[in-house]
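A.B. asks: Below: sequence and its predicted model.
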Amino acid sequence: MAKTRFNTYFPFLYYIGEFFVILFCSNLMLYLTFSVWSVYNSFFIAFWLVMSLSFRSHVLGRGIEYISLVKSTLKSLFFFSGIVAIINLFFFNFQFQLSTLGIAITLFYFLMLCYRLCLNLILERYRAFGGNILKCMIVGYNSHGVQLYDELLKFPEFGYRSYGLFTFDSKARKKINNIPFQGKITDFDDSIFRKYDIIFFSEKLSFKNQDYLVQKADEYNLKVNSIPDLVNYDVKNFFISKISSVPYISINKLPLDNFYNQILKRSFDIVFSLLVCIFFLSWMIPIVGLLIKISSKGPVFFI
């Protein structure tokens, strides 16, 4: 129940915090420029919140690296800045001093980064002390299960808790590296699944046993995850893809495979092209045309 309440209210509280950050920066901008509140400010605050919501910024993820959080935040900020620049240029046409604009943008970047990093740190401390945890059933009394169990103990801030390993083998040893042995999963009543939030099972299990766990997960509305043999390899990310009905695991992912990066690159291309047209081609083309007219006969443009 507590976890359900947390998942319900946290997104709302998260965006309230972002609202106050951008509201503070907007008011600072007005103060520095001796301006008054206008539809311009309201529009861009709403635009940031809608953009942040569409990118699901509140989903910080368990165990997310801080460098990844910084990168994702900077991408959002750069994308937002590009859109603001385009809209301001063609619709609002507000004129600010470069120093004033630089102060406001720098402060906005700094405060938003601090907000997300501090919030992630608070969530990690909260989970480390037992808040918003996920109870994990680890099935597989082998190297996969042992490694996952050790990682969960090593990083309590991820918010996962496990009390030992289950197996389908009744002859399993009682101890591996002093890890508690919970017993054979089929010896328990089905009510055992009500005590957990997520299931991890080793890929080394038979397909019959894997199918049994998937069915139980569906029946009791649990998340279920398979631990692949790739756990022993030093790779950054795994991505599950599929060709027709045949699944496969992608070991790497190119930057432009991410839809968010595609939007960012396209926005940069448009903004950069507009800047080149406005500040470079606007004066270069007339000069080139004049030089052509002076040095040769005939029209400048051939149609």
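C.D. replies: Received the coordinates, thanks.

A.B. asks: alpha carbons only for contacts and neighbour counts from here, please
C.D. replies: Noted.

A.B. asks: in terms of contact, does residue 94 touch residue 86 like I think?
C.D. replies: No. When contacts are counted by Cα atoms under 8 Å, residue 94 is not listed as touching residue 86 (11.6 Å).

A.B. asks: For the chain, which segments count as helices?
C.D. replies: 2-33, 39-54, 66-87, 98-128, 143-154, 207-219, 259-276, 282-295 (DSSP state H).

A.B. asks: So for the fourth one, what gets flagged as buried?
C.D. replies: Residues of helix 98-128 classed as buried by neighbour count (16 or more other Cα atoms under 10 Å): 104-105, 107-109, 111-113, 115-117, 119-120, 123-128.

A.B. asks: Would you reformat the helices of the chain as TSV and include distance to residue 162?
C.D. replies: Below are those laid out as TSV (distance: least, Cα to Cα, whole Å):
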stretch	distance to residue 162
helix 2-33	17
helix 39-54	32
helix 66-87	25
helix 98-128	13
helix 143-154	7
helix 207-219	17
helix 259-276	35
helix 282-295	65
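
A.B. asks: Which of those sits closest to residue 172?
C.D. replies: Among the helices of the chain, the nearest to residue 172 by Cα to Cα is helix 143-154 (13.0 Å).

A.B. asks: Run the chain-centre distance for that closest one.
C.D. replies: Its chain's C-alpha centre and that of helix 143-154 lie 25 Å apart, by Cα atoms, centre = their mean, to the nearest Å.

A.B. asks: Pull out the buried residues from it.
C.D. replies: Using 16+ other Cα under 10 Å as the test for burial, helix 143-154 gives 144-146, 148-149, 152.

A.B. asks: for stretch 13-33, same thing?
C.D. replies: 14-15, 17-18, 21-23, 25-30.

A.B. asks: ok, of the residues you listed, which one's closest to residue 135?
C.D. replies: Nearest to residue 135 among the buried residues of stretch 13-33 is residue 14, at 24.4 Å by Cα to Cα.

A.B. asks: Included below, for side-by-side comparison, is a second structure:
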Amino acid sequence: MIKKHQRLFNIMQVSLDALSLLVAYTGAIVFKLNITGFAGFGFVYYWGALWMVPLLLVVYHFMDVYSPMRSRMYRKEVLMIVRAHFMGIVTIYSVLFLNKDIQYSREVSLLFALSGLCLILVERYFVRKTLRYLRKKGYNQKHLLIVGAGPVGVEFAHKVNAHRDFGYNVIGFLDDDESKQQGKVVGKPVMGCCSLLPRLLENRSIDEVVVALPLNAYGKYGGIVDGCEKAGVRVRIIPDYNKYLPGSPVIEEFDGIPLLNIRKIPLDDPFNRFVKRTFDLAVSSLALLITSPVMIVIAAGIKLTSPGPVFFRQSRIGLNNRPFDMLKFRSMCVADDARAATTWTTPNDPRKTQFGSFLRKTSLDELPQFFNVFTGSMSVVGPRPERPFFVEQFREDVPKYMVKHQVKPGITGWAQVNGWRGDTSIEKRIECDIYYIENWDLLFDVKIMFLTVFRGLINKNAY
């Protein structure tokens, strides 16, 4: 059983992390101080290895870097490691500062911080690839027993079978429905009724029990949980009411009372908001600096090809349903603002100028929105904002439409890089927006930015 070897796996993982950090530490000293023999390191650097590496490992532990990762996306693991490594390095620098250790090279500690993070990420990547390969071959498996052979249990079993690389194996089901007993569900046997659970836990190699019972079987949960804890087997519950929830729920606590938050939004966390805002400021500043010559040329082109202002300002709905003025390069002839606020652009819209058609097709008309990002009304990545007139329509006609306003709108988004731009399905756009809102992290933003460059700048639906 996997639980017999879990301690060994954890020790191996910590050992590999320690080895990676020691290699990075040694490399930083050799690179900076040009020392080729260990004898030339000096006591201060030997002592540094003895406390810096263990300190980082302790910080990793307390920031959940050694929690189970088999079903977690690598992107999420990377972010956990980066955050923990950053906190560990801050702690190391604090110790050096308080100790006033002037003998220790700050350049060495900086090289160690950067190279250590890189080596840890590379090492974790190869560990993950190796484990997933072995799991596909049938090794390093966690054996699951599903209590409940109804729709919830069946759906879960299908998902387990679809992700063999996660290393889970369903050995069977328990269900009180006599018509299902002694038969098979998703190719796995229904071993009997729920009351057989203690006997199975005693006689079979079971690592986890997954409870997938309907709401009307709520009274059985207590006995199942007690039986699993008595046997020392981990138990997890799939709530049957998840089909009624609009998002990805998370358990919170209010003075010891658990509360179910029906939608987990990572950007509700102040630290995450700080990270995203810092990223937005850095990207928008760089973008404005790099594209300023292009924007000057575009401004001149607009002035030379049609009368009117260079910029077009339009009211859009942003964070917390608040309106803001979004900037674009003007791509149409000057017209009645009321009409522009309530009318879609069409492929052969007579209001567009010839130069404006080129700007819209290449998305160059969006460049001034980096000013919106810089001032804080928009983000580089997020759901695209809509005009108030259409927001009022969509909030009634499109389920969950208003969820998109729980984060800042963006210049580009997950919906846009997946092709849902222009005259396309609003429902599909909202699905993508909600997925982004519930799964945000910094690497996801970076991924969307790269996809925007390769997929989203020139788009057949942009007119």
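C.D. replies: Looks like it arrived, so ask away. Note that the coordinates shown come from a computational prediction; the quantities given were computed from them, not determined experimentally.

A.B. asks: follow-up on the earlier one: compare the helices of structure 1 and give me the one nearest residue 231 of structure 1.
C.D. replies: helix 143-154 (7.5 Å).

A.B. asks: Report the aligned residue range of structure 2 for the closest one.
C.D. replies: Taking TM-score structural alignment as the measure, structure 2 aligns residues 151-162 with helix 143-154 of structure 1.

A.B. asks: By how much does the matching stretch deviate from structure 1 on average?
C.D. replies: Superposing on structure 1 and averaging over aligned pairs (mean Cα distance after the TM-score superposition for structure 1), stretch 151-162 of structure 2 comes out at 0.6 Å.

A.B. asks: and for that stretch, what are the contacting residues?
C.D. replies: 146-147, 168-170, 185-186, 211-214, 238, 240 (Cα atoms under 8 Å, 6 or more residues apart in numbering).

A.B. asks: repeat that with 6 Å
C.D. replies: Stretch 151-162 of structure 2 is contacted from outside by residue 212, using Cα atoms under 6 Å, 6 or more residues apart in numbering.

A.B. asks: Equivalent analysis for stretch 114-127 of structure 1, please.
C.D. replies: Contacts for stretch 114-127 of structure 1 (Cα under 6 Å, 6+ apart): 157, 159.

A.B. asks: Show me what residue 107 of structure 1 aligns to in structure 2.
C.D. replies: Using TM-score structural alignment, residue 107 of structure 1 pairs with residue 115 in structure 2.

A.B. asks: Wait, that match touches residue 24, no?
C.D. replies: Yes. The pair residue 115 of structure 2 / residue 24 is scored as a contact, 5.5 Å apart, by Cα atoms under 6 Å.

A.B. asks: joint contacts of these two?
C.D. replies: Joint contacts of residue 115 of structure 2 and residue 24 (Cα under 6 Å, 6+ apart) do not exist.

A.B. asks: Do you have the strands of the stretch 251-400 of structure 2 handy? List them.
C.D. replies: 257-261, 311-317, 323-329, 379-381 (DSSP state E, counting those that start in this stretch).

A.B. asks: Can you tell me what residue 234 of structure 2 aligns to in structure 1?
C.D. replies: Using TM-score structural alignment, the partner of residue 234 of structure 2 in structure 1 is residue 223.

A.B. asks: ok, that match - contacts?
C.D. replies: residue 198.

A.B. asks: what about stretch 10-26 of structure 1, how far off from structure 2?
C.D. replies: Stretch 10-26 of structure 1 versus its aligned partner: 1.6 Å mean (mean Cα distance after the TM-score superposition for structure 1).

A.B. asks: nearest spatial neighbour of residue 164 of structure 1, skipping sequence neighbours?
C.D. replies: Nearest residue to residue 164 of structure 1 in three dimensions, chain neighbours excluded: residue 180, at 4.5 Å (Cα to Cα, 6 or more residues apart in numbering).

A.B. asks: Can I get the strands of the stretch 251-400 of structure 2 in TSV including mean neighbour count?
C.D. replies: Below are the strands of the stretch 251-400 of structure 2 laid out as TSV (neighbours: other Cα atoms under 10 Å):
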stretch	mean neighbour count
strand 257-261	12
strand 311-317	18
strand 323-329	20
strand 379-381	26
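
A.B. asks: Compare those strands and report which one is nearest to residue 432 of structure 2.
C.D. replies: Set against residue 432 of structure 2 and scored by Cα to Cα, those come closest in strand 379-381, at 12.5 Å.

A.B. asks: Report the distance from the closest one to the chain centre.
C.D. replies: 15 Å.

A.B. asks: quick one: that strand aligns where in structure 1?
C.D. replies: Under TM-score structural alignment, strand 379-381 of structure 2 has no counterpart anywhere in structure 1.

A.B. asks: of residue 94 and residue 86 of structure 1, who's got more company?
C.D. replies: For the pair residue 94 of structure 1 and residue 86, the greater number of neighbours falls to residue 86 (17 against 9), based on other Cα atoms under 10 Å.

A.B. asks: just to revisit the earlier point, could you check how far the match of residue 107 of structure 1 is from residue 48 of structure 2?
C.D. replies: 16 Å (Cα to Cα, to the nearest Å).

A.B. asks: And residue 71 of structure 2, by the same measure?
C.D. replies: Distance from residue 71 of structure 2 to residue 48 of structure 2, by Cα to Cα: 36 Å.

A.B. asks: Which one's more surrounded, those two?
C.D. replies: Between residue 71 of structure 2 and residue 48, counting by other Cα under 10 Å, residue 48 is the more crowded of the two (15 against 11).

A.B. asks: mind checking what the more buried one lines up with in structure 1?
C.D. replies: That one, residue 48 of structure 2, aligns with residue 40 by TM-score structural alignment.

A.B. asks: Residue 211 of structure 2 too?
C.D. replies: By TM-score structural alignment, residue 211 of structure 2 lines up with residue 201.

A.B. asks: any idea how far residue 276 of structure 1 is from the closest residue in space to its match that isn't next to it in sequence?
C.D. replies: What sits nearest to residue 201 of structure 1 in space, not counting adjacent residues and going by Cα to Cα, 6+ apart, is residue 139, at 4.6 Å. Distance, residue 139 of structure 1 to residue 276 of structure 1, using Cα to Cα: 59 Å.

A.B. asks: Look at these two and report which has more neighbours.
C.D. replies: For residue 139 of structure 1 and residue 276, the more surrounded residue by other Cα under 10 Å is residue 139, and the numbers stand at 28 against 12.

A.B. asks: in structure 1, what residues pair with stretch 304-322 of structure 2?
C.D. replies: Stretch 304-322 of structure 2 maps onto no residues of structure 1, going by TM-score structural alignment.
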